Each structure stands twice: as structure tokens, then as C-alpha cells.
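> Just to be clear, the model below is a prediction. Sequence and coordinates:
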Amino acid sequence: MEVAIFSSTPYERQYLDEANKATNHKLRYFDESLDMDNVDLAAGFGAVCVFVNDKANADVLEALHKGGTRLIALRCTGFNNVDLKAAAQLGLKVVRVVDYSPNSVAEHAVALLLAINRKVHRAYNRTRDSNFSLDGLIGFDLYGKTVAVVGTGKIGCVFAQIMIGFGCDVIGFDPYPSPQFEALGGRYATPGEIGGRADIIALFCPLTPATHHIINSETLRRAKPGALLINTSRGALIDTEAAIEALKSGQLGGLGIDVYEQEADLFFRDLSSEIITDDIFQRLVSFPNVIVTGHQAYLTREALTTICETTMQSIMAFEKNEKLENEVKAA
């Protein structure tokens, strides 16, 4: 099957090519992100493979359909960038990668937490300048602290297990409680407990209308003063301007994020020689207690292998008219 792959990168292509040895699709790589400006590139391709910041709204999907596309293959877990209702109306199938490596994302969340807490980024920059002063680098023991895990699916459970290993008291929030989370030693929070007790809040939930800006001025106001916030899920879970105000006041003690609300205009490209005009992002990274990584939490060899193999296999199943195990449908 001919597949147009958007937002492709050199490091990703080698994994896609390797995975494709078992399926023998005809892959065409595009550096560009999919949107209305370049949707014509996909004309004639039966399948289009997209990533987190590609736009598959109703207009784009209609253009893809007219060009002969019948399958949208997401090489990621989230699908908030696809209009599923429009896809269904057009007869387009949508598949995603349901499970790749929860360890990769959970471990990156821990890395962000440790770096923010122990000021590793600041210490690194100091010692490179031969500054070995320890002023301003005091952190706190994780042992005995309360960690709130918002979203207790596979990734949240892996993160919870790591935090329990540090000796933390782990509390959770999820509209669909997980027996696995409780079996690990986590417990679900009582009303108001996360805001009142949590020293660390980590987000592992999908972006839906219900979770959009789940962290906002009100939830931050109720948070324990000085709490640390970690987000490796979707940028719009956090109201960034509200987080900035909480950082300014000291209500929020630190922020470690691998995702950003307006990341589509920034991430996955080299802008080091350009002026970034996103004032909110520039304000955010100006804080010494903020670390931003560019949506790399998933980026391990194991995760890339699984993502690419799953994507190629889903395309093959569609081509053979087999059951699509990883199909996503409108609610």
C-alpha cells in the first residue's frame, strides 16, 4: 500500500523502514506537517500516517478523502488532532498506537521531576562556567512526600510504581479506577486531597473536553504551596498563563513539561537561529524552576520500534480487509 508519512524525521525513518521490511508498503516521507496548506501532497496515497501535531480536522479529512485516502494511521496514542466524527462521515478509518512503551514516558516524567527538584539543569550550567557554588540548589527528599498521579492508566501506573519505590505516598485521580494502581500500593484521593496534600502532581491523562485545562487558576490556587507539576501527556491539560502566574507568586514551586499548549508551531524543528515570537513560551522558559523538553518522553529505541511496527501492521490489516485492532471511533 502507498503511504504518505507526514512530520517524518531522519531518526524515525530508520525505524519505519525496518518495521516495513515485514509489510513491504511503499512509504513516502514528508518533512512537512499535515494541514490544509500541504494536504495536496497526500493525493493518490491510500493511507496517510500522521503524528501528534499534524492537523486532521474536517477540512483536511475531506481533502484527503477526495485525493483517494481511506486510512489515517496515527503513530502515537493521542488522537485529539483528528476529527473522528468527520472521519466516520467520510468513511475514513482511523488507527492509532494503543500501547508502545509506558516505561519510556513514565521514566521521562521521573527525569523531569528529579531535575526540577534537585536543580540539575542549573547545576549543569554553573559547572560548565566553573561556578561550583551551591547557593539556590537546595531540593527535598522524595521519600515520604505525597505524589498525585492524575490518570492511572498504563503510564500512570508505571510512574506510580517508581514513586512508591522512592518511598512516596501515591494518591491517584481517574474517573475509571485501576485495580492495578491500587495493587501497586497507590490509593485514590478523597475530594480536595490532591490540592491539600500533594507535593508533586503528575499528569498522565488524554486530552478531552473534560480534561482541557484541568490545571487552571482555580486548581493551582487550591494546590499545596510550592508543589511541583509534571506533564508528559498533552500541553492543553495546563492553562499555561495560569501556570505562569502561579510560578510568579511562588504558589507553584516548579514545572517540568514535555508538552506545550501551542507546541505545534515550535516542537520537532530547529529554531535556534530564529526569533521565537511566542511570548507565553518565552515567559515560561525564563523561569529558573521550569524545564521544557520538546515532546521527547516517548523517544526510546524500544518505544520507536513498537510504534513503527504497530503502525505498519495496522496498515497491512487495513489493506487485507482484516479487523483493525487499534481502530479509533467517534464516541
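Yep, that arrived. Numbering: from 1, shown residues only.
> going forward, measure contacts and count neighbours with C-alpha atoms only.
OK.
> residue boundaries of the helices in the stretch 1-150 of the chain?
Assigned by DSSP state H, counting those that start in this stretch, the stretch 1-150 of the chain shows helices spanning 10-20, 58-66, 84-90, 102-118, 120-128.
> Next up, a structure to set beside the first:
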Amino acid sequence: MDVTIFSTLAFERPFLKQANAGRHQLHFYDAALTPETVPLAQGSQAISVFAPDDGSAPLLAQLWAHGVRHVAVRSAGYDNVDLLAAHRLGLGVANVPDYSPHAIAEHAVALMLALARHLRQANEQLRANDFCLDKLIGFELYGKTVGILGVGHIGAVVARILHGFGCRLLGVDVLPNAELTQRYGLEYVPLPALCAQADILSVHTPLTAQTRHLLDDEVLARLKPGAMLINTGRGGVLDTAAALRALASGRLGYLGLDVYEAEKGLFFANHTRDPLRDAAFAQLLTYPNVLVTGHQGYLTQEALTNIATAVVASLDAWALGQPAPHEL
């Protein structure tokens, strides 16, 4: 099968090549899928896309006209692909739902620990030859109440890790998992109750029409004063403007982000020579109690191997005229 792979990051290519082992003809492009780059897929039966790519209905129609019949998404989230439009066209779409819940969960906990112990400020002080500890008093995770918004595969791993830290666990999910309650004491509560009780809120919900800006002014106002918010799920779940207002008021005491609602065109690229044109993002970076990583939660050797393996498994199935293992 001839495959065009958009938004290919340099570190991805060895993993994809190894998983493919020469079975499919892979064409790698650094460029994202846009109206200008869609002709690159001419002659390919399948494409692979990532977060920066535009999978809107008009582009899917153009892909179909170019002969593309399958779309392999190299992530769990597929909110950048218009699934209804794909189905109308007859395009097969598959994602990678379980590439490594451990990678994301561990990164979420790393953000919690880094913020709780002021590691960003500590590192900056030390490099300035300042070894004073006055402004670095942190807090322990032990005994804290952690609310998990979206207790799927990743949220479940977060629960297991934090249970080991001695945290009290609350959860919000449309499908409660009784096993997590039995094993880790996780209590499912409505979102307002979770906000009112949680010292730390960790977000792992997918981005849908219902969850976009779910964390808005009204919800953030329900947080305990000084609470910590961690988002390693999808950027659009958090209203950035509302988060900035909550930081300014002190309602939000700590904010850790691996995702950002306007990250498209910003993350996954080197902008050291470019001015930062995103005023909201620039404002976030001025707060010492904010820690942002550029969508690197998934970036482990294990996760990259699993993503590549799953993408090639989808291609293998489609080449045989079969549905992909995780076809949507």
C-alpha cells in the first residue's frame, strides 16, 4: 500500500520504518495536511495524520478525489478529523487508543510533583547561583484529594499511581469503573462536588462538542482556593482565558499543561527565531506557578513503538481489505 504520512516528526521516522519493515511504501512529509499540501497524497491509498493536521470535511473530500481511502491517526484523539464526513465519503479512519496510558499518566504525575515542589523556580534559582529556600516551600501529595476528570485507560493509571502516594481519589466519568472503586477507593461524584473537594484536578477527558471549554469560569470558580489543575488530555477542554482569570484571582494556585487549545501551529516546531504572537500563551508563561510542556506526554520509546506498530497494523488490515483493529 502506498501511504503519505503528514506532520512527520524526525524522531518518529525510525519507529515507523522499523514497524513497517518494508511492507508498505511510506512517503514522509514534515508538512501538515492543509489545503496547500493535500496534493502530496496523490496516488496514495492511505494517509497518516497527527495533531497539527486538518482533517476537515473539505480536505477529506479532496483526499478522496486524489484516491485516498484510509486515514490512520497517530494518536488516541481524533478531534481534528471530521468523522461524519469521512463516513459519508467511505473513508476508513483508525486511531491508536491505547499506545501507552502509562506515558501520559506518568507525565501528569510528574507535572503535579514539579509544581508541588516548585522545581521550575528551584532550577532557575540554582542556575543563578541562588540557593535560598525561602520561596520553595511545597506540599506533599500524601493525604491530598485528587479529582480525575475522565477515568478511562489513562485516568485509571493515574488513579493507581496516586493511590500509591496515599491520595484520596475522586472521579468523573460517564462510565464508572467499579473495579477502581474496589481496588483504589476511587469515589465517583458529579463535577461540582469534585471541584469543591479536590486539591488537584487532573484532566483526561477527550475533546468533544460537549467537553469543549468544559472547564470555564463557572467550573473553575468552584475549585478550592489555591487548587492545582493538570491538563494532559486535550487543550480545548480548558478555556484558557478563564484559566488566566482564575490564576490572576488566586483561585487557581497551580497550573500544569501538556496541551493547549491554540497549540496548532505552535507546538511540535522550533520557533526560537519567531516572535511569540499568542498573547494568552505568553501571559501563561509569566506565572511562576504555571508549568507548560509542549505536548510531550506521549514521548516515550515505548509509546512511539506502540503508535508505529498500531499504525502499520491498520495499514496491513486495509491492504487485505479488512477493517483496521481500531477503526472508528
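Alright, I've got the coordinates. These numbers were taken from a predicted model, which means no experiment stands behind them.
> Figure out which of the helices of the stretch 1-150 of the first structure is closest to residue 200 of the first structure.
In terms of CA to CA, the element of the helices of the stretch 1-150 of the first structure nearest to residue 200 of the first structure is helix 102-118, at 8.5 Å.
> Is residue 74 of the second structure in contact with residue 95, as I believe?
Yes. Counting by CA atoms under 8 Å, residue 74 of the second structure does reach residue 95; the two are 6.2 Å apart.
> wait, what's in contact with the nearest residue to residue 123 of the first structure once chain neighbours are set aside?
The shortest distance from residue 123 of the first structure to any non-neighbouring residue, by CA to CA, 6 or more residues apart in numbering, is to residue 137 (7.4 Å). When contacts are counted by CA atoms under 8 Å, 6 or more residues apart in numbering, residue 137 of the first structure touches 118, 119, 122, 123.
> still on that earlier bit, in terms of packing, which of residue 74 and residue 95 of the second structure has more residues around it?
residue 95 (26 against 22; other CA atoms under 10 Å).
> Confirm that residue 171 of the first structure sits in a helix.
No. Residue 171 of the first structure: not assigned to a helix; according to DSSP: H, G, I helix; E, B strand; the rest coil it is strand.
> Can you get me a residue count around it?
With other CA under 10 Å as criterion, residue 171 of the first structure counts 25.
> separation between the nearest residue to residue 208 of the first structure once chain neighbours are set aside and residue 18 of the first structure?
Excluding the flanking residues, the one nearest residue 208 of the first structure by CA to CA, 6+ apart is residue 80, at 7.2 Å. Plainly put, residue 80 of the first structure is 28 Å away from residue 18 of the first structure if you go by CA to CA, to the nearest Å.
> Nearest residue to the middle of the second structure?
residue 233 (4.1 Å; CA atoms, centre = their mean).
> Number of residues surrounding the residue lying closest to it once chain neighbours are set aside?
Distance criterion CA to CA, 6+ apart; nearest residue to residue 233 of the second structure, sequence neighbours excluded, is residue 204 at 4.4 Å. For residue 204 of the second structure, the neighbour count with other CA under 10 Å is 26.
> How much space separates residue 204 of the second structure from residue 168 of the second structure?
Taking CA to CA, one finds residue 204 of the second structure at 18 Å from residue 168 of the second structure.
> What of residue 73 of the second structure?
35 Å.
> More neighbours: which of the two?
Taking other CA under 10 Å, residue 73 of the second structure and residue 168 do not tie; residue 73 has more neighbours (27 against 21).
> how close does the more buried one sit to residue 307 of the second structure?
Counting by CA to CA, the separation of residue 73 of the second structure from residue 307 of the second structure is 9 Å.
> what's the overlap in contacts for those two?
With CA under 8 Å, 6+ apart as the test, residue 73 of the second structure and residue 307 both reach residue 96.
> those strands in the first structure, which residues are they?
Secondary structure of the first structure by DSSP state E: the strands cover 2-5, 26-29, 47-50, 71-74, 93-95, 146-150, 169-173, 187-188, 200-203, 227-231, 252-257, 290-292.
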